[in-house]
Every structure is written in structure tokens, then in C-alpha cells.
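J.: Predicted coordinates and the sequence they were generated for:
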Amino acid sequence: MRAVIQRVTQASCTVDDQITGAIEDGFLVLLGVEDEDTKEDMEWLGNKIANLRIFSDENGLMNKSIQDIGGNILLISQFTLFAQTKKGNRPSFIRAGKPEKAKPMYENMAKLLSDLLGKKVQLGIFGADMKIDLRNDGPVTIIMNTKDKDNY
């Protein structure tokens, strides 16, 4: 499971000219799932996201978590995080999870993050052509990979 976590002052997702989710002050999380991902991977990543201290404290240091600031999350499924570009110029997405595996993992991650934050997580639509607008704050962008936990 891979995630790109962007600290934002605002973010929204639009599908077919309808806003499916919108937030202020929090994280835009792009989530990629592969077939080998487990519930343990999801729980590890969800807890890391909820406790990641990348919001400024009163001294301007990144010491506060999204929970500390009462922030919000916009969670977007993104299979392209598993693009393989080693061979040729057209990316291969063979490592991306099949929809029957990836969609429930995405939905379960949304529930886990909602439970951890004590509020509803805003969502995109799995498999849809989504348009994402955001204002990256900092900019601060963190990448995590559950298959490489020692480096995250």
C-alpha cells in the first residue's frame, strides 16, 4: 500500500462536475493498493497518517498531528501510484490491486481514518475520472510505502 500525503489548506474532488468531497486544513491522501496488501498494512498506514506530526506548533515547528489540529482528510484512490516505468515509456500498472481487492481496502481505510479522527473522511469515487484541486501548504508532501516500513 502506498500513500502520498499532502498537507493542504484546502482540497476537493470533482466527478462529472459534482464535488464528491472537499476539506480545509488537513491532508489530501492519494492511496494506492496492491493485491498483496493486508489488513495489517492498512492499520499501520492509517495510524501513521493519523499521528504524522507535520503541522506547526506555536513555535513554527512541525510537532502537531492532524488529530491535534482537528484537521480533515480527503482520501482519493490512485492506482497509478504503482506505475512501473522501467521498460519503455508507457507505464505498466500490473502491480496495482484489482478492483475487487483495492476498493474494499480503500473503503476500509476511509473507515479507519474516520474512526481515528472522530469525523467523516471526505472521498473521491473509486475508479472514476476525478479532478482534484488543492492548495498544498508548505509545500509539505510525504510518501509512505507499507512494503518499506523501515524507511518510513
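T.: Done, it's in. These figures come from a predicted structure and were not determined experimentally. Numbers count the residues shown, from 1 in each chain.

J.: CA atoms for contacts and neighbours, from now on please.
T.: Fine.

J.: for this protein, longest helix please?
T.: Residue-count comparison of every helix in the chain, with assignments taken from DSSP state H, identifies helix 99-117 as the longest.

J.: Packing partners of that helix?
T.: Using 3 or more C-alpha pairs under 8 Å, 6 or more residues apart in numbering; DSSP states H and E as the contact test, the elements touching helix 99-117 are helix 39-51.

J.: Give me the contacts around the next helix-or-strand element following the longest helix of the chain.
T.: Tracing the chain C-terminally past helix 99-117 and defining elements by DSSP states H and E, one meets strand 122-123 next. For strand 122-123, the external contacting residues (C-alpha atoms under 8 Å, 6 or more residues apart in numbering) are 13, 20-23, 72-76, 110.

J.: Give the buried residues for the following helix or strand past strand 122-123.
T.: For strand 122-123, the following helix or strand on the C-terminal side (DSSP H and E) is strand 131-145. Residues of strand 131-145 classed as buried under the neighbour-count rule (16 or more other C-alpha atoms under 10 Å) are 132, 134-137, 141, 144-145.

J.: would JSON lines of the residues you listed with distance to G118 be doable?
T.: As requested, the buried residues of strand 131-145 are exported to JSON lines (distance: C-alpha to C-alpha, whole Å):
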{"residue": "I132", "distance to G118": "24"}
{"residue": "L134", "distance to G118": "23"}
{"residue": "R135", "distance to G118": "24"}
{"residue": "N136", "distance to G118": "24"}
{"residue": "D137", "distance to G118": "23"}
{"residue": "T141", "distance to G118": "23"}
{"residue": "M144", "distance to G118": "23"}
{"residue": "N145", "distance to G118": "25"}
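
J.: another structure for you, compare them:
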Amino acid sequence: MKAVVQRVIKANVTVEGEVISSIGKGLCVLIGISKDDTKKDMEYIARKLLSIRLFENDQGKKWHLSVKDKGYEILCISQFTLYHVLKGNKLDFHNAMAAEKSEAYYKEFLDLIRVQYQADLIKG
């Protein structure tokens, strides 16, 4: 698994002009799932997302608190393109998990984070 993490004041996902999901302050995370990913990979990324210290504390000390410490939201977006390989001028996605399998894996990942944090603060 790969995760591209960005701190945000607000974030949303829109499809054809319709907002599918949105959050306030927190993390926007692009999640790439490899064809070789296991439950152990999922658990590792979930643990890191919830504990990585990206926010300042009340005294202004930067990189001191996690999203969990602050009670912020997380918006996860499945992004198979994180597992691309350049082949000439074309992208090859053979390292990404197949769509049918990755959808279930992604939902299981979201459920895992919801159990470890607050379900209503995790959006996908």
C-alpha cells in the first residue's frame, strides 16, 4: 500500500460536479493498493495514518500531534494510479490490485480505521 497524505483545512471529492464526500480540518489521503498487499500492510498504513504527527500543539510546537490527538477528520480516496509504471509514453498499472478485489480491500481498510478511531470522522 501507498498513502499520499496532505493536511487540509477542508477537502472534498466531486464526480461530475456532485460532491461525493467531504471533510473539514484533517487529512486528505490518496490510497494506492498493490496486487501484493496483505492485511498486515493495511494494518501498518492505518496505524501510521492515525499516529503520524503532522499538527501543532496548543503551545504552537509544530509536528507534535496526530489527527487522532486533534480529533480531526480523514478523507481517504482510492487511487490505483499510485501503482503505475511508465512504459514509453504509456502508463502500465499491472502492479495495482484488480478493481474487483481492491474495492473490497479498500472498504476493509476504511472499516479498520473507523474501528481504531471514530467512525463518523472517517470518510471515503
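T.: Noted; the coordinates are in hand. Note that this is a predicted model, so its numbers are computed, not measured.

J.: Work out the TM-score between the chains.
T.: Laid over one another, the chains give 0.92 as their TM-score (TM-score structural alignment, normalised by the length of structure 2), with 122 aligned residues with a C-alpha RMSD of 1.1 Å.

J.: Go through the contacts of strand 122-123 of structure 1 and name the one nearest K39 of structure 1.
T.: Using C-alpha to C-alpha, A110 is the member of the contacts of strand 122-123 of structure 1 that lies nearest K39 of structure 1, at 12.9 Å.

J.: measure that closest one to L61 of structure 1 for me?
T.: Here A110 of structure 1 is placed at a distance of 28 Å from L61 of structure 1 (C-alpha to C-alpha, to the nearest Å).

J.: Looking at those two, which one has more neighbours?
T.: Ranked by neighbour count (other C-alpha atoms under 10 Å), A110 of structure 1 and L61 place A110 first, with 21 against 11.

J.: Quick check: nearest residue in space to the more buried one, chain neighbours excluded?
T.: With C-alpha to C-alpha, 6 or more residues apart in numbering as the criterion, A110 of structure 1 has its nearest non-adjacent residue at 6.1 Å, and that residue is V121.

J.: That neighbour is in contact with N108, isn't it?
T.: No - using C-alpha atoms under 8 Å, V121 of structure 1 and N108 do not qualify as a contacting pair, with a distance of 11.3 Å.

J.: ok so, going back, contact partners for the residue nearest to A110 of structure 1?
T.: Applying C-alpha under 8 Å, 6+ apart, we find V121 of structure 1 in contact with 72-75, 110-111, 113-114.

J.: Just give the number of residues close to the residue nearest to I5 of structure 1 when sequence neighbours are not counted.
T.: What sits nearest to I5 of structure 1 in space, not counting adjacent residues and going by C-alpha to C-alpha, 6+ apart, is V29, at 4.6 Å. Counted by other C-alpha under 10 Å, the residues lying close to V29 of structure 1 total 23.

J.: Where does V29 of structure 1 fall, secondary structure wise?
T.: V29 of structure 1 is part of strand 18-32, with elements assigned from DSSP H and E.

J.: and that strand, what does it pack onto?
T.: On a contact count with 3+ C-alpha pairs under 8 Å, 6+ apart, strand 18-32 of structure 1 meets strand 2-15, strand 72-77, strand 122-123.

J.: most neighbours per residue, which of those?
T.: With neighbours taken as mean count of other C-alpha atoms under 10 Å, these reach their highest mean count in strand 72-77, at a mean of 27.

J.: That strand vs structure 2, average distance?
T.: Per the superposition on structure 2, strand 72-77 of structure 1 and its aligned residues are separated by 0.6 Å on average (mean C-alpha distance after the TM-score superposition for structure 1).

J.: so that strand versus strand 131-145, what angle?
T.: Relative orientation of strand 72-77 of structure 1 and strand 131-145, computed by axes from the mean of the first three to the mean of the last three C-alpha atoms, to 10 degrees: 90 degrees.

J.: so how far is the strand holding V29 of structure 1 from its chain's centroid?
T.: 8 Å (C-alpha atoms, centre = their mean, to the nearest Å).
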